[in-house]
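[1] Sequence first, predicted coordinates after that:
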Amino acid sequence: MLPASISVARAPHHPHQLTMYTTVQKALDNLDEHLAKVIESVSSYNPSRATVAALVQADDELQATLAELEEHQQNYHRTIELQQTSDALDDKLTDLLTILAETRQHLIDTPSTKFPTPPKEVEYNQLLQFARNISKYSKPPNPLSFEKWAREQVLPPPPPPQSEGEAKPEEPVKTKLPLGINEEDLLHMDNSGALPYAPWPHEFMMKTGALAALGKDGIPVDMIPKEDKPQEEDKGDQARKDSTSNGGMDDAEKARRSSYQQQQHAAPKPAAPKNFSLDLWPGDDDDE
């Protein structure tokens, strides 16, 4: 008997189905032929064992053909399912490509962003070369130019009225400077105009700077541990005693101060420089 899930009556539509249909039909015809022979031998009261054996063999061939037909139909249904899955994936891929094309068109239509120009980097060699060129035309600050400008801007005061027959001694005219100050106040506040200009501090100023507050080992006094302070205080007391016995200054300090005072009295007041150069490479007079 044929399985319930197998149907061979309908006409095939696929070439593979046509081949399978022909195979099953051939097995059925072979079974009918051998079955008719067995019935004829039985009806004539002349049964034949060979005819019965051929009928059994034809039935086995039909069962094998039906099993192959069932497997073929299962594979066919599986192929249909895979085809449907492939069609669904094709539709999804088509949608993705459509979205990608639309997105690309949006990106093309979007105006591009214009970023500002980055700052130009200057190499240090170029900066040094520029400093070398401008150093020949640079001048230090000169307080004498301020005094000259003040004299030109401020007019001398009018002479006081005098009565007939009386002569009053002439008083020195005091030049008025801006902010209500005079020359004496200016010299009292700032006497740097009488000193030569130098782009570095003097040795005396360096000796009286913040380094003087450091101890022997370069450590400030307020940072010395407590256990080391008595020794430092003893050394300080001894130094003060020695300084008092020598008139408040040691021999080296006296010699330095005496030399400095002699230089100040002996050296004439230098005139204000008319032009000052800060060449980084002396000896090179060619402007670049």
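    In hand now; what should we look at? Numbering: from 1, shown residues only.
[2] make it CA atoms for all contacts and neighbour counts henceforth
    OK.
[3] could you point out which element follows the strand or helix carrying residue 241?
    Element membership of residue 241 [criterion: DSSP states H and E] is helix 229-245. Using DSSP H and E, the helix or strand that follows helix 229-245 in sequence is helix 251-266.
[4] counting contacts, what elements does that following helix pack onto?
    Applying 3 or more CA pairs under 8 Å, 6 or more residues apart in numbering; DSSP states H and E, we find helix 251-266 packed against no helix or strand.
[5] burial count for residue 35?
    18 (other CA atoms under 10 Å).
[6] just checking, it touches residue 56?
    No: shown here, residue 35 and residue 56 do not form a contact pair, counting by CA atoms under 8 Å, at 9.3 Å.
[7] Next one for the comparison:
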Amino acid sequence: MLHLRLIVPSDRTEEVVRLLERTVGTTHVAVLAGAARSPAGDLVLCDVAREAGDELIGALRKKGIDDCGSITAENIDLTLSKHADEAERAAPGEGADAVLWEELSEVTHEESTFSATYVAFLAVATMLAACGVMLDNAILIVGAMAVGPEFGPLAGISTALVQRAPRLVARSLWALIGGFAAAMVLTAGFSWLMDLFGLFDAEMVTADRPNTGFIWHPDWMSFVVALLAGIAGTLSLTSAKSGALIGVAISVTTVPAAANAAVAFSYQDFQQTWGSSAQLLANLGGIVVAGTLTLLLQRVLWAAQRRRAPAGRPGPSAG
């Protein structure tokens, strides 16, 4: 279930409470009159089944509660209540299938910010991958994949395309393109420095690399894996199962491909540079396509579940 904490102007509290009471899947409604100070108003609390949460939050936003007050939602790990059990049974659909679009937009917006921390993580991951490809060490490659933060902007692009939010598309593209460009430039400089200390050399680039040679040899399987990873990553975000993102991160060759392209370019091996760049683009494109299609399918299936749901108490749309 979700716990909602609302700050509502006192003259609109009754209106909001009536909305909560009409919403299928809502329970534990409480009002603390005059408890809020900034902004001033009443504090309204309630619990709502996850499958009814998106509709309720949308109805509250339509009433402008986010402008005149605030709407805060958080996941509840444990609720021992007969009323909560009844609310979840009454709400149509399954909580695991519900997509909280407001939450998804907020998460992807935050993860798609071009910041110093984001660039630092991506650059460090790319440098780790550079060490992995030069040493033909698969363990370092896997570690670099897990460190890379690039799935955030990719999910941001998919979410923005489905919700038709051009600003989020531009923001995510800037984080993705700018982040990888900065990381690759820094990795090329890192490669030059390692060569200066005698830790890297040109022979390491051209040598047979049975464990990491696939990085600059893209094929259709690379795109298929990216599609599957995009589906899994999107499902993990929409179902709040963030642990699955680790598996997604180590499934696709994005950071290692960027690293191999940067290192190969620094040694003027342009064949590997182009091959690695093609691998990078194939993986990024596959994830975006799969993520977008997954979100569209989830939206369609959820709408179908809502239409098939038996009639109960009137929901927010009745208001």
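    That came through, no problem. Here the structure is a predicted model, which means the values were calculated and not measured.
[8] what's the TM-score for these two chains?
    Comparison of the two superposed chains (TM-score structural alignment, normalised by the length of structure 1) gives a TM-score of 0.16, and 73 aligned residues with a CA RMSD of 5.4 Å.
[9] Hey, what's the angle from the helix holding residue 241 of structure 1 to helix 251-266? Just curious.
    With axes from the mean of the first three to the mean of the last three CA atoms, to 10 degrees defining the directions, helix 229-245 of structure 1 sits at 50 degrees from helix 251-266.
[10] Which positions within helix 229-245 of structure 1 qualify as buried?
    Neighbour counts over helix 229-245 of structure 1 (16 or more other CA atoms under 10 Å) mark no residue as buried.
[11] quick one: buried residues of the helix or strand where residue 145 of structure 1 lies?
    Using DSSP H and E, the element containing residue 145 of structure 1 is helix 143-153. By neighbour count with 16+ other CA under 10 Å, helix 143-153 of structure 1 contains the buried residues residue 147.
[12] quick one, longest helix in structure 1?
    Longest helix in structure 1, counting residues (DSSP state H): helix 49-109.
[13] other SSEs contacting that one?
    Using 3+ CA pairs under 8 Å, 6+ apart, helix 49-109 of structure 1 is in contact with helix 15-43.
[14] Which elements pack onto the helix it packs on?
    helix 49-109.
[15] Now do the helix it packs on against helix 15-43, angle only.
    Using the same axes, to 10 degrees: helix 49-109 of structure 1 against helix 15-43 is 170 degrees.
[16] residue ranges for the strands of the stretch 51-200 of structure 2, please.
    70-75 (DSSP state E, counting those that start in this stretch).
[17] just the helices in it please.
    All helices of the stretch 51-200 of structure 2, identified by DSSP state H, counting those that start in this stretch, fall at 65-68, 82-90, 101-111, 116-135, 138-147, 151-163, 166-196.
[18] wait, which of the ones you listed is closest to residue 284 of structure 2?
    helix 151-163 (7.4 Å; CA to CA).
[19] Flag every buried residue along the closest one.
    In helix 151-163 of structure 2, counting by 16+ other CA under 10 Å, buried: 151-162.
[20] Please state the offset of the longest strand along structure 2 from the chain centre?
    Counting residues, the longest strand found in structure 2 (DSSP state E) is strand 26-37. Its chain's C-alpha centre and that of strand 26-37 of structure 2 lie 31 Å apart, by CA atoms, centre = their mean, to the nearest Å.
[21] which secondary structure elements does the helix or strand that it is followed by contact?
    Next helix or strand after strand 26-37 of structure 2 toward the C-terminus (DSSP H and E): strand 40-48. Under the contact definition 3+ CA pairs under 8 Å, 6+ apart, strand 40-48 of structure 2 sits against strand 2-8, helix 13-22, strand 26-37, helix 82-90.
[22] can you do 6 Å?
    strand 2-8, strand 26-37 (3 or more CA pairs under 6 Å, 6 or more residues apart in numbering; DSSP states H and E).
[23] which residues sit against the shortest one?
    With contact meaning CA atoms under 6 Å, 6 or more residues apart in numbering, strand 2-8 of structure 2 is reached by 41-48, 50, 69-76.
[24] now swap in the longest one and tell me
    Surrounding strand 26-37 of structure 2, the residues in contact under the criterion CA under 6 Å, 6+ apart are 41-48, 87.
[25] most neighbours, which of those residues?
    residue 48 (28 neighbours).
[26] what's the neighbour count on the closest residue to that one other than its chain neighbours?
    Closest residue in space to residue 48 of structure 2, ignoring its immediate chain neighbours: residue 26 at 4.3 Å, by CA to CA, 6 or more residues apart in numbering. Using other CA under 10 Å, residue 26 of structure 2 has 30 other residues around it.
[27] Can you give me the distance of residue 26 of structure 2 to residue 3 of structure 2?
    Look at residue 26 of structure 2 and residue 3 of structure 2: by CA to CA, to the nearest Å, they are 10 Å apart.
[28] that older thread, which of the buried residues of helix 151-163 of structure 2 sits closest to residue 264 of structure 2?
    Closest to residue 264 of structure 2, out of all of the buried residues of helix 151-163 of structure 2 and judged by CA to CA, is residue 151, at 24.3 Å.
[29] Can you get me a residue count around the closest residue to that closest one other than its chain neighbours?
    Of all residues not flanking residue 151 of structure 2 in the chain, residue 249 sits nearest, at 7.5 Å (CA to CA, 6+ apart). Using other CA under 10 Å, residue 249 of structure 2 is surrounded by 24 other residues.
[30] Residue 249 of structure 2 contacts residue 146, correct?
    Yes: Residue 249 of structure 2 is in contact with residue 146 according to CA atoms under 6 Å; the separation is 5.3 Å.
[31] now the end-to-end length of stretch 105-124 of structure 1.
    By CA to CA, one end of stretch 105-124 of structure 1 lies 48 Å from the other end.
[32] Quick one: closest of the helices and strands packed on strand 40-48 of structure 2 to residue 298 of structure 2.
    strand 2-8 (19.8 Å).
[33] Show me which positions of that closest one end up buried.
    Buried, per 16+ other CA under 10 Å, within strand 2-8 of structure 2: 2-8.
[34] and these as CSV, adding distance to residue 295 of structure 2?
    As requested, the buried residues of strand 2-8 of structure 2 are exported to CSV (distance: CA to CA, whole Å):
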residue, distance to residue 295 of structure 2
2, 21
3, 24
4, 24
5, 27
6, 28
7, 31
8, 32
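[35] Just the closest of the buried residues of helix 151-163 of structure 2 to residue 181 of structure 2, please.
    Once CA to CA is applied, the member of the buried residues of helix 151-163 of structure 2 that ends up nearest residue 181 of structure 2 is residue 153, at 14.2 Å.
[36] neighbours of residue 111 of structure 2, just the number please.
    Residue 111 of structure 2: 21 neighbours (other CA under 10 Å).
[37] With adjacent residues omitted, what lies nearest to residue 282 of structure 2?
    residue 223 (5.7 Å).
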